[in-house]
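Undergrad: no sequence on hand, only this structure:
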């Protein structure tokens, strides 16, 4: 089956609101920042919101909520730009990514570099509203952001590096609100990494054939036919870390019910995985938006 026989798996959908509503010059930058694909933004925001809620012992300060939300959006967009710049020679040969702006030649590398600088400067400006300690924690994530796109060339665990960077805002939330990062908060972050290894492996199975042909590495390639078992294991580790982390953070009993609901949802996902059906795996990846909603909801209920 050729890549052209399954165009619906492409993550660029021509004729969408970007093509209909935006000026031509804005379109490649919008796609480069992933503003046309909000799933990644939601998957970044909900764990960050959960940490803000836990650190605040209830609804967070509105100003902090806005700053962290904008920061998560900007850093996720910057990370996507770095990723597309690093992978521009590979993306054109992968079914899901072949229409991306850099891979297709719609945008040049220099333009992407300037755009990245703007994204990083905008993100850096938010540090003016945060404590110096939080700023130091924020800057510490940059090596992971720039390292991640190259991991798939050398190790089978790029999803772990991405998970650490993707959920860094959880640590920043505690640094800003609490002035320190307790053990429970670190466990919540570790749980988010395990969760991301799970759902990003589901995502990686969409690209399995193309990645293997190009000599790239991923957890999907490493796990092979045992993917469902490993994904289920990492989902279980996520629930375990979140449960223990919540207990250490003195979440109230309703939090445990939230963890049970998350466990059931992730078990359903694991049961549904079919390694031979990339289209189904793509939908299951998107189902993790609900996992993020449930995590934030559990955090809120745990403060009652």
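TA: Structure's in. What do you need? Since we're looking at a predicted model, the values are computed, not measured.
Undergrad: contacts and neighbour counts: CA atoms only from here.
TA: Will do.
Undergrad: where exactly do the helices run in the stretch 201-304 of the chain?
TA: Ranges of helices in the stretch 201-304 of the chain, per DSSP state H, counting those that start in this stretch, are 208-214, 219-223, 227-248, 254-272, 278-286, 288-301.
Undergrad: can I get these in CSV with distance to residue 185 and mean neighbour count?
TA: Output for the helices of the stretch 201-304 of the chain, formatted as CSV (distance: least, C-alpha to C-alpha, whole Å; neighbours: other C-alpha atoms under 10 Å):
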stretch, distance to residue 185, mean neighbour count
helix 208-214, 33, 16
helix 219-223, 26, 21
helix 227-248, 6, 21
helix 254-272, 15, 18
helix 278-286, 25, 18
helix 288-301, 12, 22
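Undergrad: for residue 41, find the nearest of the ones you listed.
TA: Closest approach to residue 41 among the helices of the stretch 201-304 of the chain (C-alpha to C-alpha): helix 288-301, 9.5 Å.
Undergrad: structure B:
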């Protein structure tokens, strides 16, 4: 599925040596790029709140002395991984369809498949439908409450591309959208919402505000000329102070979610390492260096593993 006269180019912030450009069939590459398969960090950032919430629900049951269906939890983790891959791709495809004219005016995004002419709008819509179908199949495996929650998130997804046109805080809307999995994981395992999941969701919004503000600093000059709004432009020289506030609120919420789930002391020791990682991000990020902003943004993949390990640490004998 690609236009016969398209010229396939490597997108500006793709992972160096990505399998998409080395091994994928040539005709499929523009669509894989449209789904950001050459930039997997977004899939991880969508997946982490799902896994954290799922683990939090399992650990809450474990600490309460309940019999936890860990095989089902593992199966749900697989489903969330597939769903994150499909729905992150679908979200990016939809975003690129809406933003194709704006993307052509920003150096980093003009190499995306739509503004670069590698994919037609009609082809992108068809590809979006395929990805949404995969996401729907996954969603239907999660139970009635989780299905209802998942469908509700589509309102946030549909509105997101337009936020950068009307507010300097599109990163806040992205936080509401991208962290919906913090509600989904708990609900899929337990059949209903719980306060730990709600607090985790609220906390993760601030995590996204932090990492996506760092990401937005890559494009601040082009965004200003193109009329695209972002927290990078709104905060400017005050960004590092704002990052400290965002990440501080996220950390407090993360700790509160663990407390509500009755997690043991090992959890908070693990969160100490997570706090060090967040401090490292704020102190070291060079906001006028686009490459360094991207590297710090990508470091949140590793951060996700630290938080997950902290949540499940109660399974250790010392927990």
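TA: Perfect, I can see it now. Given the structure is predicted, the values throughout are model-derived calculations rather than measurements.
Undergrad: before we move on, the earlier item: and the helices of the stretch 201-304 of structure 1: which comes nearest residue 47 of structure 1?
TA: Among the helices of the stretch 201-304 of structure 1, helix 288-301 comes nearest to residue 47 of structure 1, with 6.2 Å by C-alpha to C-alpha.
Undergrad: compared with structure 2, how much does the closest one deviate?
TA: Taking mean C-alpha distance after the TM-score superposition for structure 1, the mean distance separating helix 288-301 of structure 1 from the aligned residues in structure 2 is 1.1 Å.
Undergrad: in structure 2, what stretch matches that helix?
TA: Matched against structure 2 by TM-score structural alignment, helix 288-301 of structure 1 falls on residues 300-313.
Undergrad: what's in contact with the matching stretch?
TA: With contact meaning C-alpha atoms under 8 Å, 6 or more residues apart in numbering, stretch 300-313 of structure 2 is reached by 41, 44-45, 48, 51-52, 55-56, 59, 211, 258, 263, 266-271, 273-274, 277, 319.
Undergrad: switch the cut-off to 7 Å
TA: 41, 44-45, 48, 52, 55-56, 59, 266-267, 270-271, 274, 277, 319 (C-alpha atoms under 7 Å, 6 or more residues apart in numbering).
Undergrad: one more: stretch 38-51 of structure 2?
TA: With contact meaning C-alpha under 7 Å, 6+ apart, stretch 38-51 of structure 2 is reached by 14-15, 18, 20, 77, 80-81, 84-85, 88, 178-179, 181-182, 184-185, 298, 301, 304.
Undergrad: which of those residues fall in strands?
TA: Among these, DSSP state E puts none in strands.
Undergrad: show me which of those residues are buried.
TA: Those of these that meet the buried threshold are 14-15, 20, 77, 80-81, 84-85, 88, 178-179, 181-182, 184-185, 298, 301, 304, by 16 or more other C-alpha atoms under 10 Å.
Undergrad: okay if I get the helices of the stretch 201-304 of structure 1 as CSV plus distance to residue 157 of structure 1?
TA: What follows is the helices of the stretch 201-304 of structure 1, written out as CSV (distance: least, C-alpha to C-alpha, whole Å):
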stretch, distance to residue 157 of structure 1
helix 208-214, 14
helix 219-223, 6
helix 227-248, 13
helix 254-272, 20
helix 278-286, 18
helix 288-301, 20
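Undergrad: the ones you listed: which one's closest to residue 22 of structure 1?
TA: It's helix 278-286; of the helices of the stretch 201-304 of structure 1, that one is closest to residue 22 of structure 1 (C-alpha to C-alpha) at 25.1 Å.
Undergrad: got the angle between the closest one and helix 254-272?
TA: Relative orientation of helix 278-286 of structure 1 and helix 254-272, computed by axes from the mean of the first three to the mean of the last three C-alpha atoms, to 10 degrees: 170 degrees.
Undergrad: quick one: the helix or strand containing residue 122 of structure 1 aligns where in structure 2?
TA: In the assignment (DSSP states H and E), residue 122 of structure 1 maps to helix 109-125. In the comparison with structure 2, helix 109-125 of structure 1 aligns to the range 121-137 (TM-score structural alignment).
Undergrad: now swap in stretch 61-78 of structure 1 and tell me
TA: For stretch 61-78 of structure 1, the aligned range in structure 2 is residues 73-90, judged by TM-score structural alignment.
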